[in-house]
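Engineer: can't give you the sequence, but here's the structure:
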């Protein structure tokens, strides 16, 4: 719901950002009363989305727009992703590519959990992966 609402606002020529505990319209163009009402109604969830983006970025993740996904590249050809599911939960997935558009190896690390759990598990996997690679290179 939140990503769709923010995309609709963007389509009207505006962007939304968090300023402490408030929502701020950037380059405000006229928006409908219905959209303004929806922004007010979903303000806590929108602010939470911005908090999640900030937290993920602090841990080195790239945030896709509207909190729909986060990515961290952990090697030249491997990335870990945190995806927002339609039901509001998150799934952590990792994939390895080799010259093609489709991954040659992929796995789900955890699925349909809250954001904090997903970020923690994703960070733990990244740490494990980096430690494992260091041990393999050393040995």
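Structural biologist: Structure received. Every value quoted in this text rests on a predicted model; they were computed, and no experiment measured them.

Engineer: CA atoms for contacts and neighbours, from now on please.
Structural biologist: Noted.

Engineer: All the strands of the chain, residue numbers only.
Structural biologist: Taking DSSP state E to define them, one finds strands in the chain at 15-19, 22-26, 62-63, 69-75, 78-84, 90-96, 105-113.

Engineer: Among those, which comes closest to residue 136?
Structural biologist: Ranking the strands of the chain by proximity to residue 136 (C-alpha to C-alpha) places strand 69-75 first, at 13.7 Å.

Engineer: okay, now residue 7: neighbour count?
Structural biologist: Burial of residue 7 is recorded as 17 neighbouring residues (other C-alpha atoms under 10 Å).

Engineer: got it, and residue 124?
Structural biologist: Other residues near residue 124 number 12, with proximity taken as other C-alpha under 10 Å.

Engineer: What separation is there between it and residue 10?
Structural biologist: If you measure residue 124 against residue 10 using C-alpha to C-alpha, to the nearest Å, the figure is 35 Å.

Engineer: got another, please set it beside the one above:
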């Protein structure tokens, strides 16, 4: 039996997406996303914020770079990925990211220009977006 690696988040962007072009013209964006929960602790409300590192690839990254910005509320579906790297001192470090497979920009219609979508903008890797643009399938990297 295979496992399930599925993440669903609704939160606010902590900063504008950082867009990069890798070798071969592959687009990638990354940004922090804040999710908050409010709970009752000893008779008072307490808000706890969790920060998530989000990564989007190829066509989805292009759409995200165009429409997402700091403070916007967004729904994201994706999967967790942990990778390792060496820092400047040569010490091996690990980071866990959410590799987004689709997103929906939430909020008022005036927050974005979509033409026909009323109140939300959705983008998914591998599906068409808008009237004239398409998002290519995400491939393994």
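Structural biologist: In hand now; what should we look at? Everything quoted here is computed from the prediction, not taken from an experiment.

Engineer: List the TM-score for the superposed pair.
Structural biologist: Scored against TM-score structural alignment, normalised by the length of the first structure, the superposed chains reach a TM-score of 0.26; 62 aligned residues with a C-alpha RMSD of 4.9 Å.

Engineer: The strands of the first structure into JSON lines, with extra columns for distance to residue 5 of the first structure and mean neighbour count?
Structural biologist: Written out in JSON lines, the entries for the strands of the first structure read as follows (distance: least, C-alpha to C-alpha, whole Å; neighbours: other C-alpha atoms under 10 Å):
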{"stretch": "strand 15-19", "distance to residue 5 of the first structure": "10", "mean neighbour count": "15"}
{"stretch": "strand 22-26", "distance to residue 5 of the first structure": "13", "mean neighbour count": "14"}
{"stretch": "strand 62-63", "distance to residue 5 of the first structure": "18", "mean neighbour count": "18"}
{"stretch": "strand 69-75", "distance to residue 5 of the first structure": "16", "mean neighbour count": "18"}
{"stretch": "strand 78-84", "distance to residue 5 of the first structure": "15", "mean neighbour count": "22"}
{"stretch": "strand 90-96", "distance to residue 5 of the first structure": "19", "mean neighbour count": "21"}
{"stretch": "strand 105-113", "distance to residue 5 of the first structure": "22", "mean neighbour count": "14"}
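
Engineer: Can you say which of these is nearest to residue 131 of the first structure?
Structural biologist: Evaluated over the strands of the first structure, closeness to residue 131 of the first structure peaks at strand 69-75, with 11.2 Å, by C-alpha to C-alpha.

Engineer: Other residues contacting the closest one?
Structural biologist: By C-alpha atoms under 8 Å, 6 or more residues apart in numbering, the list of residues contacting strand 69-75 of the first structure from outside reads 56, 60-64, 79-84, 126, 129-130.

Engineer: Which residue ranges of the second structure form strands?
Structural biologist: Along the second structure, counting by DSSP E, strands occupy 7-13, 18-21, 27-41, 44-57, 73-86, 92-106, 120-124, 128-129, 133-134.

Engineer: related to what we said a few turns ago, can I get the strands of the first structure in JSON lines including distance to residue 39 of the first structure?
Structural biologist: Conversion of those to JSON lines gives the following (distance: least, C-alpha to C-alpha, whole Å):
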{"stretch": "strand 15-19", "distance to residue 39 of the first structure": "9"}
{"stretch": "strand 22-26", "distance to residue 39 of the first structure": "8"}
{"stretch": "strand 62-63", "distance to residue 39 of the first structure": "21"}
{"stretch": "strand 69-75", "distance to residue 39 of the first structure": "21"}
{"stretch": "strand 78-84", "distance to residue 39 of the first structure": "20"}
{"stretch": "strand 90-96", "distance to residue 39 of the first structure": "23"}
{"stretch": "strand 105-113", "distance to residue 39 of the first structure": "25"}
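
Engineer: nearest to residue 47 of the first structure, of the ones you listed?
Structural biologist: Between residue 47 of the first structure and these, the shortest separation by C-alpha to C-alpha is 6.3 Å, and it involves strand 15-19.
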